[in-house]
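1. Fold the following for me, if possible:
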Amino acid sequence: MLDKKAKGVFTIAATPFLPDGALDFDSLDRMVDAYIERGATGLTILGMMGEAGKLEADESIAVVRKVISRSRVPVVVGVSSPGFAAMTALAKQSMDAGAAGVMVAPPGNLRTDAQIIAYFQNTAEFLGDIPFVLQDFPLATSVQISPSVILKIVEDCPTCVMLKHEDWPGLEKITALRRASDAGSRRISILCGNGGMYLLEEMLRGADGAMTGFGYPEMMARVIDAFTAGDLNRARDIFDAYMPMVRYEAQPGLGLAIRKYTLAKQGVIAHPTLRKPGAALSAESISEIDAIAARQERRLEDLGLKPFS
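-> Below you'll find the model as predicted:
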């Protein structure tokens, strides 16, 4: 079961589709293997970048069962939903299938601190003893959650064991939360998102690792391994080698198309298909991605690191 001690890299998994938009289960198996080979200590599926909102209910649970049956590491399932009935149903089915926990983002209609706190109190009540991750992603949800509100949720909801931190900018939030836990508040795991764009700084501020996706998912593990070994300069050098692609993939509205293209180019998934509606890459974008990837490969070789392919 997921708990407050979770750390490392929980890779946010893409959802592979065939060219006609059907689920690609063969690619799903290959992708799970690749993520683990590249350093994932956990997997998170059916997140926002996993196109969860484009799946039917039976497709969602089919993906959950397939991934869990294949994975050798804990699996967290995104169960965010406007209503608690759908959330609870998917959460219970996921846990029955062997999930380690679930992830919940607040709906976009929450505006006040009291509304946010009440929502997660209700979430904890409906989920019962299922451990959950609070996803704090205001760029996508438009819900601003302050450190004091997070601390109140953590105090009121013992089953909230992790914060998926992807506020932007949000480094001061990590510092505030860690100072509070040092002063006696319940400490929970903090894993960070945003494609790893601020990963080094987040680790320096007290994060326990990453819960995010990227077209080259080994980046997070390589950076964290160097950081954990105390070699900050090497961690920076590795991060710098990947940074141009991290930056390029961070384009709002286009990032998932870029990620799926690079995963397909490496053979991790068979097709870069996004389910409609979804962005398409132009010839110019593909040329830019290929140029960045080639330069990234050369920089990794200079560091004595082999690219996966």
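
2. from here on, contacts and neighbour counts on C-alpha atoms
-> Will do.

3. Could you check how many residues crowd around A89?
-> Here the count is done by other C-alpha atoms under 10 Å, and A89 has 14 residues near it.

4. Helix or strand: which one has it?
-> helix 84-97 (DSSP states H and E).

5. For the helix or strand that comes right after that helix, name the packing helices and strands.
-> Going down the chain from helix 84-97, the next helix or strand is strand 101-104, by DSSP H and E. Counting contacts by 3 or more C-alpha pairs under 8 Å, 6 or more residues apart in numbering; DSSP states H and E, strand 101-104 packs against strand 75-78, strand 132-136.

6. So which residues of the chain form strands?
-> 8-12, 42-45, 75-78, 101-104, 132-136, 160-165, 189-192, 209-210 (DSSP state E).

7. and L281, which of those is closest to it?
-> strand 8-12 (21.4 Å; C-alpha to C-alpha).

8. Quick one: residues in contact with the closest one.
-> 35, 39-45, 47, 49-50, 191, 208-213, 217, 220-221, 224 (C-alpha atoms under 8 Å, 6 or more residues apart in numbering).

9. just to revisit the earlier point, with distance to K173 and mean neighbour count as extra columns, can I get the strands of the chain in CSV?
-> CSV is the format used below for those (distance: least, C-alpha to C-alpha, whole Å; neighbours: other C-alpha atoms under 10 Å):
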stretch, distance to K173, mean neighbour count
strand 8-12, 20, 27
strand 42-45, 23, 26
strand 75-78, 23, 28
strand 101-104, 19, 26
strand 132-136, 11, 25
strand 160-165, 9, 25
strand 189-192, 11, 26
strand 209-210, 15, 27
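
10. Now show me the structure for the sequence below, then we'll compare the two:
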Amino acid sequence: MFRGSMVALVTPMLDDESVDFASLEKLVEFHIEAGTDAIVAVGTTGESATLDMEEHCAVVKFVVDKVNKRIPVIAGTGANSTSEAIQLTQCAKDAGADACLLVTPYYNKPTQEGLYLHHKKVAEAVDIPQILYNVPGRTACDMLPETVIRLSKIKNIVGIKEATGDISRIAKIKAGVSEDFDLYTGDDASAVDFILAGGHGGISVTANVAPKACHEIYKAALAGDAETARRLDAPLAALHRDLFVESNPIPVKWALAEMGLIGHAIRLPLTPLSANAQPVVRAAMQQAGIL
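-> Predicted coordinates:
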């Protein structure tokens, strides 16, 4: 349904921790000019866990309105409460989002059957394309390929963001889903290999700071041009790694602030990038040609 480099957009904030809508508009234009293929608003990189319902819906609506159909907008609407996920997904549909991205319920560690019933209920409640999101390193909950295959039979569940970094999962999932079910990577470091192995794109943290490069890398990989994709990706290797030197989105928000695109604010319980980590991220940015 969607292809290429999709940015997991940060949510910029002012010093009082309120949403900085002026900088958010600047980010939207930055990505459209750079060739980003789609924007994910208020995903987990967008601090969805600490935005309240009103803020969450307001940010999605703002991004949809500012993008104005120039590229697709995917709204992060996952929650560990099924009823809250339904509310957020309905809000995204009402705002005009093109699709929703739903992270697996975090902390409460549902069974595979619980995961199936959770996503099934959301999909049946809100008629909008929905993308599953599996990131067990953050949620303590791993959606197995068998569950993905079961959920793919529901008409408006159209794909998955698979962020385990396990390339072997592509074949396992593809073996049981239809050809129009999309697979996106959430692991920047293995994105090229993921796409070359049959993936359709990625929802990227790195694309926040290197959108042009990510667009070209994913474009080459989708075309099957492994040599070009790997050559373009090589300077970003340190960035893929070091944007996670502290919990995401701490490093990437600091990097964007260094680029003059947003301020340094982040919402508690997350804290600004530590002094020890700042030279690490700066060096990765320099290697990537950003600074």
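
11. so what number do they get for TM-score?
-> Once superposed, chain against chain, the TM-score is 0.91 (TM-score structural alignment, normalised by the length of the second structure); 286 aligned residues with a C-alpha RMSD of 1.9 Å.

12. hmm, back to that, quick one: the helix holding A89 of the first structure aligns where in the second structure?
-> Mapping helix 84-97 of the first structure onto the second structure (TM-score structural alignment) gives residues 82-95.

13. how far apart are the matching stretch and its match in the first structure?
-> By mean C-alpha distance after the TM-score superposition for the first structure, the fitted stretch 82-95 of the second structure averages 2.2 Å away from its aligned residues in the first structure.

14. Pull out the buried positions in that stretch.
-> T82, A85, I86, Q87, L88, T89, Q90, C91, A92, K93, A95 (16 or more other C-alpha atoms under 10 Å).

15. which one of the residues you listed sits closest to K66 of the second structure?
-> Nearest member of the buried residues of stretch 82-95 of the second structure to K66 of the second structure, counting by C-alpha to C-alpha, is A95, at 11.8 Å.

16. quick one, helices of the stretch 101-250 of the first structure?
-> 113-127, 138-141, 147-156, 171-182, 199-205, 218-228, 232-249 (DSSP state H, counting those that start in this stretch).

17. corresponding residues in the second structure for the second one?
-> Same thing as helix 138-141 of the first structure. By TM-score structural alignment, helix 138-141 of the first structure lines up with residues 136-139 in the second structure.

18. Average offset of the matching stretch relative to the first structure?
-> Stretch 136-139 of the second structure sits 1.2 Å off on average (mean C-alpha distance after the TM-score superposition for the first structure).

19. Then stretch 57-66 of the second structure?
-> Averaged out, stretch 57-66 of the second structure is 1.1 Å away (mean C-alpha distance after the TM-score superposition for the first structure).

20. got a list of contacts for that stretch?
-> In contact with stretch 57-66 of the second structure (C-alpha under 8 Å, 6+ apart) are residues 24-25, 28, 41-42, 73, 75, 88, 91-92, 95-97.

21. For L102 of the second structure, give me its contacts.
-> Counting by C-alpha under 8 Å, 6+ apart, L102 of the second structure has contacts G76, T77, G78, A79, A85, Q130, I131, L132, Y133.

22. Adding distance to T139 of the second structure, write those out as a markdown table.
-> Converted to a markdown table, the contacts of L102 of the second structure look like this (distance: C-alpha to C-alpha, whole Å):
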| residue | distance to T139 of the second structure |
| --- | --- |
| G76 | 15 |
| T77 | 15 |
| G78 | 11 |
| A79 | 11 |
| A85 | 15 |
| Q130 | 19 |
| I131 | 16 |
| L132 | 13 |
| Y133 | 10 |
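
23. Which secondary structure elements does the helix holding A89 of the first structure sit against?
-> Using 3+ C-alpha pairs under 8 Å, 6+ apart, helix 84-97 of the first structure sits against helix 57-70, helix 113-127.

24. In the match of helix 138-141 of the first structure, which of the residues would be classed as buried?
-> P136, R138, T139.
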